[in-house]
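Colleague: I'd like to go over a predicted model; first the sequence, then the structure.
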Amino acid sequence: MPQPLKMTSAQMVADAKARIREVDAPEAIEMAQRDDVVIVDLRDPRERERIGYIENAFHCPRGMVEFWVDPDSPYFKPIFGEDKTFIFHCASGWRSAITVATLQDMGMQNVAHITDGFKSWMESGGPIVGPKPKEG
């Protein structure tokens, strides 16, 4: 029998979404054209290879994000020190919602996520690089 949880993953996502900025895919597609915006892809490399990715998106695997944004971490990535708005995404918006809430808790500002993730980006006609999902 699994351990009883105090909070489900769905509750964590709902709590995160209640306190972060969400950007729908059409707005994210428009924002991606700006020099002061960085789209950050949290998905696993295999997801990116299988489905494709947003051109010029910065790839930051979900498991490294807290370390890559922290200037005191040996893993810090300078892109996160730039004065930009960072729009995070995953496949469907769950991982990115929790990520943005965590980054806000760390003190990061100008962060948001794509409401329904890469799926909604593609459904809204956003340009992608790499293979597209098979139709059928």
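Modeller: Perfect, I can see it now.

Colleague: make it CA atoms for all contacts and neighbour counts henceforth
Modeller: Will do.

Colleague: list the residues that contact Y53.
Modeller: 41, 118, 128-130 (C-alpha atoms under 8 Å, 6 or more residues apart in numbering).

Colleague: can you spell out which helices and strands pack onto the longest helix anywhere in the chain?
Modeller: When the chain is parsed with DSSP state H, its longest helix is helix 94-106. If you count contacts as 3 or more C-alpha pairs under 8 Å, 6 or more residues apart in numbering; DSSP states H and E, helix 94-106 packs onto helix 9-17, strand 85-89, strand 111-114.

Colleague: second structure for comparison follows:
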Amino acid sequence: MPLTVKAMMEAANAVVKRVDTDFAQQVMEQGGLLLDVRDAVELQQTGRAIGAHHIPRSMLEFRADDSLQSHDPELRKDRPIVLYCAAGGRAALAGKLLKDMGYEQVYNLGGLPDWINGGGEVSS
């Protein structure tokens, strides 16, 4: 049977814990990474969470694989990572991908509005 987005989202949500802004800020204070996986145009339109690192979802595999020259050193398997996108779907799928690649402490904040509604600040 072909894989569906619904099935992929269910699998992602089953393994990537959903967290709030307070949790994300605590992770950051302890050296964790807040990761924005939206496209560059979205960042230009709405800004990003203060302190967030940006890797578009479309490039995540290439930045997360430490055997590749394109690896982003901000991504370390021993570092907690909290992801967000616009609404939470891409963050969940990205989190599942990172877990499949051996990253253990991966969390889904949801979307940028969740960050803002939780009191998080945004840079332009």
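Modeller: Happy to help now that I have it. These figures come from a predicted structure and were not determined experimentally.

Colleague: circling back: the helices and strands packed on helix 94-106 of structure 1: which one's closest to P26 of structure 1?
Modeller: Closest approach to P26 of structure 1 among these is made by strand 111-114 (9.5 Å; C-alpha to C-alpha).

Colleague: give me the most central residue, structure 2.
Modeller: L83 (1.9 Å; C-alpha atoms, centre = their mean).

Colleague: state the distance from it to M1 of structure 2.
Modeller: Using C-alpha to C-alpha, to the nearest Å, one obtains 30 Å as the distance from L83 of structure 2 to M1 of structure 2.

Colleague: same deal with Q44 of structure 2?
Modeller: Noted for Q44 of structure 2: a distance of 39 Å to M1 of structure 2, by C-alpha to C-alpha.

Colleague: again with P113 of structure 2
Modeller: 35 Å.

Colleague: okay, those two: which has more neighbours?
Modeller: P113 (17 against 3; other C-alpha atoms under 10 Å).

Colleague: map that one onto structure 1.
Modeller: When structure 1 is aligned by TM-score structural alignment, the residue opposite P113 of structure 2 is K119.

Colleague: what of L83 of structure 2?
Modeller: Under TM-score structural alignment, L83 of structure 2 pairs with F88 in structure 1.

Colleague: list the contacts for its match?
Modeller: 39-42, 96, 100, 111-114.

Colleague: which parts of structure 1 are strands?
Modeller: 22-23, 37-41, 58-59, 85-89, 111-114 (DSSP state E).

Colleague: export those as JSON lines, with columns for distance to V69 of structure 1.
Modeller: Listed next are these as JSON lines, based on distance: least, C-alpha to C-alpha, whole Å:
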{"stretch": "strand 22-23", "distance to V69 of structure 1": "20"}
{"stretch": "strand 37-41", "distance to V69 of structure 1": "12"}
{"stretch": "strand 58-59", "distance to V69 of structure 1": "13"}
{"stretch": "strand 85-89", "distance to V69 of structure 1": "11"}
{"stretch": "strand 111-114", "distance to V69 of structure 1": "12"}
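
Colleague: so which of those comes closest to S73 of structure 1?
Modeller: Closest among these, using C-alpha to C-alpha: strand 58-59, at 18.0 Å.

Colleague: contacting residues around the closest one?
Modeller: Contacts for strand 58-59 of structure 1 (C-alpha under 8 Å, 6+ apart): 38-43.

Colleague: just tell me the aligned range of that strand in structure 2.
Modeller: Under TM-score structural alignment, the match for strand 58-59 of structure 1 is residues 53-54.

Colleague: same question for stretch 38-48 of structure 1.
Modeller: The aligned range for stretch 38-48 of structure 1 is 33-43, by TM-score structural alignment.

Colleague: in that stretch, what counts as buried?
Modeller: The neighbour-count check on stretch 33-43 of structure 2 (16 or more other C-alpha atoms under 10 Å) flags 33-39, 43 as buried.
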